[in-house]
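>>> Structure for this input, please:
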Amino acid sequence: MKTTVRYTRTAVAVLAALSLAGCGGAGEAGDASGSPAGVSSSTAQAAGPVSVETDYGTVEVPQDPQTVVVLNYALAGYLYDLDIPVTATIPEDTEAEGEHSEFWAEEAEDDGTVYLPWSADGFDLEAILTLEPDLIIGGGIGFPLFQAEEAYEDLSAIAPTLLVGRELTSWQDQFSFLAGAFGKGDLYEEHVQAYEERETEVREAITPPEGEVAFLSLTADGTPYGLVEDVGLPTTFADLGFEVAPVFADGGFEVYGPGGDMFELSTEKVGQVMTQETLFIAGFNAETTSVEDLRENPVYAALPAFQDNQAQELPYWSIRGDYDEALALLDQIEELYG
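Modelled structure (predicted):
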């Protein structure tokens, strides 16, 4: 197991300074104002970074970044959609090998995107520093958000760090925030229009099942998590006319971790609260289970959705899907209920 090297803010600042040692001064590449050679001060200023207000303070975001590090795999797709090059990201899970998503593999190959080491102890700051990024993007939902908040000062000492805050839980919120930071609101609106047109098509083509629906995700070790009904995936189904059960709202559960979209259940508790007519099952960060596998467990087999063959599998990426995954999910729902 790799030991993650962690630094204080001061140590990172020192390393950053050392990494720049020997570089030419501003006078070698431009005039006294710091403008590039052959570019006027006003032009350089127009092409310079833009101040973006975030939950963590004001960030000077370069508008044409060349070395971008994305510290949440689930956010990388937005950058590719916005034509922002991604130099490096992290795997979907800690201590895992990085693998390109089927939705942006071609773009990642074109960019030469690499994967940084990532452990439960935190991001590998030394590996990030080695890349000399001009922008770091992090946050989002779940553990990467928690770690980015913890390391925010250290990351900011390496490069401007733009975090997608915890209140931005839908793909629309996250995509809009990032598009705005790069002045690409028009491109975002084009994507949203395409999604809404497809959503309307699917809504008119499907017949949702009768009764309430609920959602479960299972980790590789079989631990079940319910999905909070007013965040993320369940809201997509609600928008399409499904009756989403208020399992979280009525159950007195606590949200698991900083993500705000899941709550942990015991297997016994699953038998008590997942009694809805339809149950959607998905793995977490991988295809960790299947309906047929769960039928081998008497608790799951006794659930009404399993008894009536209304337990449906969803791809694991649907839980915290980005724009492209949300669009692909509409196809899956149409196939199930069209």
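>>> can we go C-alpha only for contacts and neighbour counts from here?
Noted.
>>> Verify the stated contact: Glu153 with Arg9.
Yes: judged on C-alpha atoms under 8 Å, Glu153 makes contact with Arg9 at a distance of 6.1 Å.
>>> which SSE is Asp230 in?
Asp230 is part of no helix or strand when elements are defined by DSSP states H and E.
>>> Here is the second sequence; please produce its structure so I can put it next to the first one:
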Amino acid sequence: MTSRRSLVLFALPLTLLTLAVPAFAREVTHVMGVTTVPDQPLRVVALTNEATEDLLALGITPVGAVRSANANPWFDHVAAQLAETEVVGEELAPNLELILSLEPDLILGNKKRHEKIYEQLSAIAPTVYVENITGQWRDNLAFYAEALGKSAEGEAVLQAYQDRVAAMKAALGDRVGEKVGLIRFIAGQNYAYNNDSFSGSILRDIGFGRPAAQDKPGLAEPIGPERIPELESDRLLHFSYEVGDGGATKEAQTWMASPLWQSLQAVKTAHVYGVSDTVWATAGGVMAAHLALDDIEKIYEIESTR
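Below is the predicted model of the structure:
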């Protein structure tokens, strides 16, 4: 059966594309191919939480963006700036009709999330993708800046982050050699986060060591309570993805009451810290990276490098 969405997306695109070809345009090479985009796109739609906050960091408010994960509708750290932005569905299920209605001149997506709808999005407006959302967030930011014609601004944003990391390293001194572990609680399955996760990349940038079981490539891996000793570290950060039923909180409470958890050196020295899941796992962009650095400053009681 042909839906109204199908009719809209197949009846209008040729006209839209004909009208949307800008007088000044350039080609952008990305993971899905080569796309002609406007030199200065004004109506941008972001299909990931990462792209949304990176746009804001580059001085662009998207006309449309997918709802912030597990938020209503936006993460606290971006809500004020997105007051006029239209919610265009979920990161894993963008609403194509809403996107079409916004008449965007550029769409930023992600192959891992949106590969199957690339042709439909491209029929609405020039669409460019990054490959994934993990510890490669710096590369993704640089790509978004290029697609927006704001490479210089992107370089400045990344340099500000790198300068701050350098200042933190200096302030930490010998403590930068400490091992820092990461555990994420989710109802039904918990995860240890490795070096290629967003949170792992922040720790790696600073220069911290990692527990041996987490000091390896990859995003994350499931971890059961019998593997709690693998979390042995100088400092241990934990965050919970809570969907409202309290399951993640119960997981954390159960683990923290166990003898294996209580035997960890970080627990014995009171070096275990609960941090925001939004900041350390879900948001994924440069604004969240700075918030993660804020947490490190508080944990290590060093002067702000903002």
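>>> Can you pull the TM-score for these?
Scored against TM-score structural alignment, normalised by the length of the second structure, the superposed chains reach a TM-score of 0.80; 293 aligned residues with a C-alpha RMSD of 3.6 Å.
>>> Contact partners for the aligned partner of Phe237 of the first structure in the second structure?
Mapped onto the second structure by TM-score structural alignment, Phe237 of the first structure lines up with Leu203. Listed by C-alpha atoms under 8 Å, 6 or more residues apart in numbering, the contact set of Leu203 of the second structure reads 180, 209.
>>> Average offset of the helix or strand harbouring Leu203 of the second structure relative to the first structure?
Taking DSSP H and E as the criterion, Leu203 of the second structure maps to helix 198-206. Compared with the first structure after the fit, helix 198-206 of the second structure shows a mean deviation of 2.4 Å (mean C-alpha distance after the TM-score superposition for the first structure).
>>> Would you mark the buried spots in that helix?
198-204, 206 (16 or more other C-alpha atoms under 10 Å).
>>> ok, now stretch 214-223 of the first structure?
214-219.
>>> any idea what Glu297 of the second structure aligns with in the first structure?
In the first structure, Glu297 of the second structure lines up with Glu334, judged by TM-score structural alignment.
>>> Can you list the residue ranges for strands in the stretch 51-200 of the second structure?
With DSSP state E, counting those that start in this stretch, the ranges of strands along the stretch 51-200 of the second structure come out as 64-65, 86-87, 89-90, 93-94, 106-110, 127-130, 180-186, 190-193.
>>> Go through the first structure and flag its longest helix.
Ranked by residue count and defined by DSSP state H, the top helix of the first structure is helix 185-205.
>>> and it, what other elements does it pack with?
Helices and strands touching helix 185-205 of the first structure, by 3 or more C-alpha pairs under 8 Å, 6 or more residues apart in numbering; DSSP states H and E, are helix 171-181, helix 323-337.
>>> residues shared between the contacts of Glu153 and Arg9 of the first structure?
The contact sets of Glu153 of the first structure and Arg9 do not overlap (C-alpha under 8 Å, 6+ apart).
>>> Please name the residues that touch Thr52 of the second structure.
Contacts for Thr52 of the second structure (C-alpha under 8 Å, 6+ apart) come out as 46, 62, 65.
>>> one more time with 10 Å
Contacts for Thr52 of the second structure (C-alpha atoms under 10 Å, 6 or more residues apart in numbering) come out as 44-46, 60-62, 64-68, 78, 82, 108, 283-285.
>>> just to revisit the earlier point, so where is the helix or strand immediately after the helix holding Leu203 of the second structure in the chain in the first structure?
On the C-terminal side of helix 198-206 of the second structure, the closest following helix or strand by DSSP H and E is strand 220-223. On the basis of TM-score structural alignment, strand 220-223 of the second structure is assigned to residues 262-265 in the first structure.
>>> next one: the matching stretch to chain centre, how far?
In this view, stretch 262-265 of the first structure has its centroid 19 Å away from the chain centroid, taken as C-alpha atoms, centre = their mean, to the nearest Å.
>>> superposed on the second structure, where does the longest helix of the first structure end up, distance-wise?
Looks like 1.9 Å for helix 185-205 of the first structure (mean C-alpha distance after the TM-score superposition for the first structure).
>>> report the angle between the axes of that helix and helix 323-337?
Per axes from the mean of the first three to the mean of the last three C-alpha atoms, to 10 degrees, the angle that helix 185-205 of the first structure makes with helix 323-337 is 10 degrees.
>>> what range in the second structure does helix 185-205 of the first structure sit on?
Using TM-score structural alignment, helix 185-205 of the first structure lines up with residues 151-171 of the second structure.
>>> Please consider this matter closed, and thank you.
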